[in-house]
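requesting a structural model of the entry that follows:
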Amino acid sequence: MAAHVLRLRIALLFGSFRGDVTDIVRAAVQLLAVAAATAAACWALLSLASTNVEVALAVTVLGGSAITLGFALSPLIGATSDPLDPRRFAVLGMAPRPLAAVLAVAGLISLPILALITIAVCAAVLWIGFGVSALVSASGVALGIITCALLARVCMALASLFLKGRQSRELTGVFLLVMIVVVVPTAVFLSSLKWDGVVPTQLSEIIDVLALTPLGAAWAFPALIEAGDSQAALAVGVAVGTALLLAALWLWLVNRLLTTTERPVAARERGGLGWLAVTPGTPAGAIAGRSLLYWLNDRRYLVNVMVIPVAAAATTVPLLVAGVSPEMVALVPVPFAALFLGWLVHNDLAYDSTAVWMHFAAGVRGLSDRVGRLVPVLLVGTLFLAVAIPIAVSLHGRWSILPAMIGVCASLFLCGLGLSSIASVVAPYAVSRPGDSPFRQPSRTGAESVVSQGAVLLGVLILSAPALWWAWQGLSGDDDAITTAMWGGIGIGAGVLLIGLGVGAAVFERRTSRLMEFAEST
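Purely as a prediction, here's the structure:
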């Protein structure tokens, strides 16, 4: 039976090159992309032979940790059907342990694993060139391969148990956004470092930590043993323990899958409800799903979002004309963008027009309404700031100021969201109706729009003044103020956001009739 399953796995691997022309071309492109990436990784590893052990260790641990994390996340991001799902073999009557072993071995026969094996062999050759024994080198890469393969099996099984009915392009989009938030800042940071034959001090602690985690222990311990590092034994224990724990978890999951039926695909997923099928089935989740649909499809929201980067970048022109140094100007646009991103939802209720009656008719609590409406701007703002802040700091050239930038932007963004949650129910004003041009604004007789916009902007600046002051002190050379700016800014922003949500929720519930009257009259 084991040999039969392995033959089937090999047939599936080559079967991707059969079918119509489109399928063959897609499979060929994927194969070429994987081959090119593998060749580049192998060349990079072998070129490290001319460096020292510390640099080779740093690159190997960082790369190995990223690959291991990728094997864990790819089943969740890809949302693909698992051809080795244990439930497919339930009709054969195999016991859980033999089936788990067979499927674990069959999982090694895949294009990503074959590419990983090639890279791992190059890593072993690299360590042997540095004087590490062949047995230790082979043990390290073998544990790394086993860890990645078992992680993929375990995460695929978990996805089939808990995400099967919710796999969609929207959920995949969320994971991709998270990856962008993590990968882009990391890439910007690493590209800004100067190696000069030694490991940058900014990476030393990161490498030491990763070498003792399940992500990097297997890739690190051959070099640690060669260097006589006191942490080598701990790294070996973490690597072996991780592999054993994953094997036990995989056996438990196989037994669980064999005794449970596959979750049926929910009707709402078949109905094509998009984000409404991804968000939780709660009032706040439903409002968040509807808000996401608006933000991704309504031109009024899209124009507002696109204007923010342009307006933030425009602030650099007068500063450069006034003679401010480019290094200082590079830090200005991102806080401005954070300010306007938080301010963006100060009138979000008005954009619903008469559709807001659904919230009142359903008896939605004010907190659910306030929280649900903030989800889209939180996603957009977090993604933008996570990418923009490292880029701005790299242009500035002083990475030690990064914590202060995070604190300032967090304070401006979160304070804006908190005050906007209050302003949108206290002083809403008329906006262009659904379907109208976003550049066509209705005539307004009162001063509500000016008061609402100005009050939110002024309030955010006042509340964020401490974080701005600490950041300025940090720019002037006070290193302690940099850390204070980060934690102080995050604390102030989080506190204002929570208070704003509470006050906005209470006002929403008290002014139900007034808000409905406003929606009907605009």
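
only C-alpha atoms from now on, for both contacts and neighbour counts.
Noted.

nearest residue to F175 other than its sequence neighbours?
I77 (5.9 Å; Cα to Cα, 6 or more residues apart in numbering).

any idea which element that neighbour lies in?
Using DSSP states H and E, I77 maps to helix 53-78.

mind checking what helix or strand follows that helix in sequence?
Immediately after helix 53-78, counting by DSSP H and E, sits helix 96-106.

could you list the residues in contact with that next one?
With Cα atoms under 8 Å, 6 or more residues apart in numbering as the test, helix 96-106 has contacts from 2, 5-6, 9, 84, 86, 149-150, 153, 250-251, 254-255, 258.

how far off centre is it?
Distance, stretch centre to chain centre, for helix 96-106: 32 Å (Cα atoms, centre = their mean, to the nearest Å).

let's see this one next, to set against the first:
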Amino acid sequence: MVAQLISLRWALFANGLKRNVWQLVGVIVGALYVVGLLVLAGVGLAALGAHDLELASIVAVLACALMTLGWLVIPVFFTGMDGSMDPQRFALFPIKPGTLAAGLLLAGFIGVPGVATLLFFWLTSLAYLHEPLALALSLVCALGSALVAQLLARTGTAIATTFAARRGVREVASILLFLPIFFLGPAIASLAENAEAVGRALPGVAGWIRFTPFGAFAGVPASVAQHDVEGALACLAVGLVTLVVLWWVYSRMLKRAIVTPPRVKAAAGIKGLGWFSRFPATPWGAVAARSLTYWIKDPRYAASLAIVPMLVILYAFIIPNITSEIPQFALILGPLVGMLLGFSISADISYDSTAFALHVLTGVRGVADRLGRVVALLCIGLPLTLIASVVPPIASGSWELLPASLGAGLGTLFVSGGLASVASARWTYAVPLPGESPFKTPQGAGARMALTQSALMVAVAVVAAPAIGLFIATLITGSALLGWLTLVVGLLWGAGVLVLGVRIGGRWMEAREPELMQAVMLNR
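Coordinates of the predicted model:
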């Protein structure tokens, strides 16, 4: 039965590649990228082990611990990403929970992430090429590390799914867990600045981590390479206990998930008309009210808003530690926030899912649809962009840059919103369905989503060049005249692009309504 579950997972994976060309391209590109990184890591560890075995063992332990920790944290973002092997799907089959648990655990290695993880743990053995006993132990312990990583991922996902049954808990948790990843780059830059202090601390950190569940199995060959037999036995004991405990917890949670699957609680009753009572009783007013409701209650839109405070924290606390050019970096907050907020409606029809049928069946004009969504965007985006554009010049005492910052920020918001109105009516791609994690990447949509979003970002940068170019010129010269010119050009040019985008997007939407409806149905 375990072999059948593994073969089923392989058949689902292979059929997904055959059915979707974009998924096949994404898997090939991802596999080549991962193989390149693994080869570089393996060669580097082998060279380091030949030169300094102690340092190589420290790097191997830390790398394995980070990989294992990643398997605990990252899958929580993508809960339900591949529902084909959810335990609930096997509830009606006469399969023993222990057998099902073993089959699903081993089936987790099918795919690029699983295979790459197993190869990564094996490649860390290259650090011990000149220590035969440590090399043999490392090859065996790599399997233990891989099993621990898979068990942590499945246990963490099961716990997240249980808590996700409560409305709003999943979204808040996903955004909070996204914070460490968002600040990973600045954190690495900060560590690089203090490389000497970090280097002195690494041996102590690795020595402690090898006795934790994350680095226990990796600590066995590292201890043997340093002739620390007692340490190796202690690491082995911690690793085996970790496997037993995680297996017990995972088996119990899987059995419970089969018998009593979690149920998402329904939303509380809504009183009144909400935003519909605050907008005109017109087609565009109805669309604006519905879109604004999405912005406030749909976590997929809320995730876009969560980026704004993250950017503020980033520039307020991280950038001053990296560079002394604080005003120059802070002043780009306005255009950056405007671009991101305008970009957020580039997949609004995809986010509608089957609800887009309301627009088709009621005969809403394309211009009214585009206008309503833009009005909802501006209700949220204008205040946030104004704050991001006004606060940095005032806080830095550069009042003369205030007009330029406003022009660049608002101009970029209008341009981004106009181009997004066109893009969402012309190109659709699979997005998280209503109720799913906002950070989920639907299967097979990664390559097309990345291509579409990248092209739109480039288009926004190009079309907004008049305002952005004047803004940069103002920053360089400090000219007050250029600052006011940036404000005028940004507002007029941005408003013109926004109006044109609403009109063109509306025409394309009316011409492609059948294709759009078919696309959102296929993207379910």
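
name the member of the contacts of helix 96-106 of structure 1 with the most neighbours.
Top of these by neighbour number is R153, holding 29 neighbours under the definition other Cα atoms under 10 Å.

may I ask which helix or strand encompasses that one?
Residue-wise, R153 of structure 1 maps onto helix 134-162 under DSSP H and E.

F109 of structure 2 now?
Applying DSSP H and E, one finds F109 of structure 2 in no helix or strand.

that one: how many residues sit nearby?
20.

pull the contacting residues for it.
F109 of structure 2 touches 115, 118, counting by Cα under 8 Å, 6+ apart.

which residue in structure 1 aligns with it?
In structure 1, F109 of structure 2 lines up with L108, judged by TM-score structural alignment.

against V380 of structure 1, how distant is the residue nearest to the spatial centre of structure 1?
By Cα atoms, centre = their mean, structure 1 has its centre lying nearest to V178, at 1.3 Å. Separation of V178 of structure 1 from V380 of structure 1 (Cα to Cα, to the nearest Å): 11 Å.

returning to that earlier point: just give the nearest non-adjacent residue to the residue nearest to the centre of structure 1, would you?
V178 of structure 1's closest residue in space is L383 (Cα to Cα, 6+ apart), at 7.8 Å.

just the element for that neighbour, please.
L383 of structure 1 belongs to helix 366-396, assigned by DSSP H and E.

which SSE is immediately downstream of that helix?
helix 402-426.

so that next one aligns onto which residues of structure 2?
Going by TM-score structural alignment: helix 402-426 of structure 1 matches no residues.

related to what we said a few turns ago, tell me which element the residue nearest to the centre of structure 1 is part of?
helix 169-191.

so how far does the next helix or strand along the chain from that helix sit from its counterpart in structure 2?
Downstream of helix 169-191 of structure 1, the next assigned helix or strand under DSSP H and E is helix 201-210. Superposing on structure 2 and averaging over aligned pairs (mean Cα distance after the TM-score superposition for structure 1), helix 201-210 of structure 1 comes out at 2.0 Å.

tell me what helix 201-210 of structure 1 is packed against?
helix 53-78 (3 or more Cα pairs under 8 Å, 6 or more residues apart in numbering; DSSP states H and E).

could you give the angle of the helix it packs on to helix 169-191?
Computed with axes from the mean of the first three to the mean of the last three Cα atoms, to 10 degrees, the direction of helix 53-78 of structure 1 lies at 170 degrees from that of helix 169-191.

report how many residues lie close to the closest residue to G78 of structure 1 other than its chain neighbours.
Excluding the flanking residues, the one nearest G78 of structure 1 by Cα to Cα, 6+ apart is T172, at 6.8 Å. Using other Cα under 10 Å, T172 of structure 1 has 15 neighbouring residues.

list the contacts for T172 of structure 1?
Neighbour list for T172 of structure 1: 76-79 [criterion: Cα under 8 Å, 6+ apart].

just those now: which is nearest A35 of structure 1?
If you rank the contacts of T172 of structure 1 by distance to A35 of structure 1 using Cα to Cα, G78 comes first, at 19.8 Å.

map that closest one onto structure 2.
Match for G78 of structure 1 (TM-score structural alignment): F78.

that match and M310 of structure 2, how far apart?
On the measure of Cα to Cα, F78 of structure 2 and M310 of structure 2 end up 21 Å apart.

also V520 of structure 2?
31 Å.

settle it for me: which of these two has more neighbours?
Ranked by neighbour count (other Cα under 10 Å), V520 of structure 2 and M310 place V520 first, with 22 against 14.

buried set for the helix or strand hosting that one?
Using DSSP H and E, V520 of structure 2 maps to helix 513-522. Within helix 513-522 of structure 2, the residues that qualify as buried by neighbour count (16 or more other Cα atoms under 10 Å) are 513, 516-517, 519-520.

for N15 of structure 2, state which of the residues you listed is nearest.
For these, the nearest to N15 of structure 2 is A519 (20.5 Å; Cα to Cα).

ok, V236 of structure 1 - contacts?
Contacts of V236 of structure 1 by Cα under 8 Å, 6+ apart are 217-218, 221.
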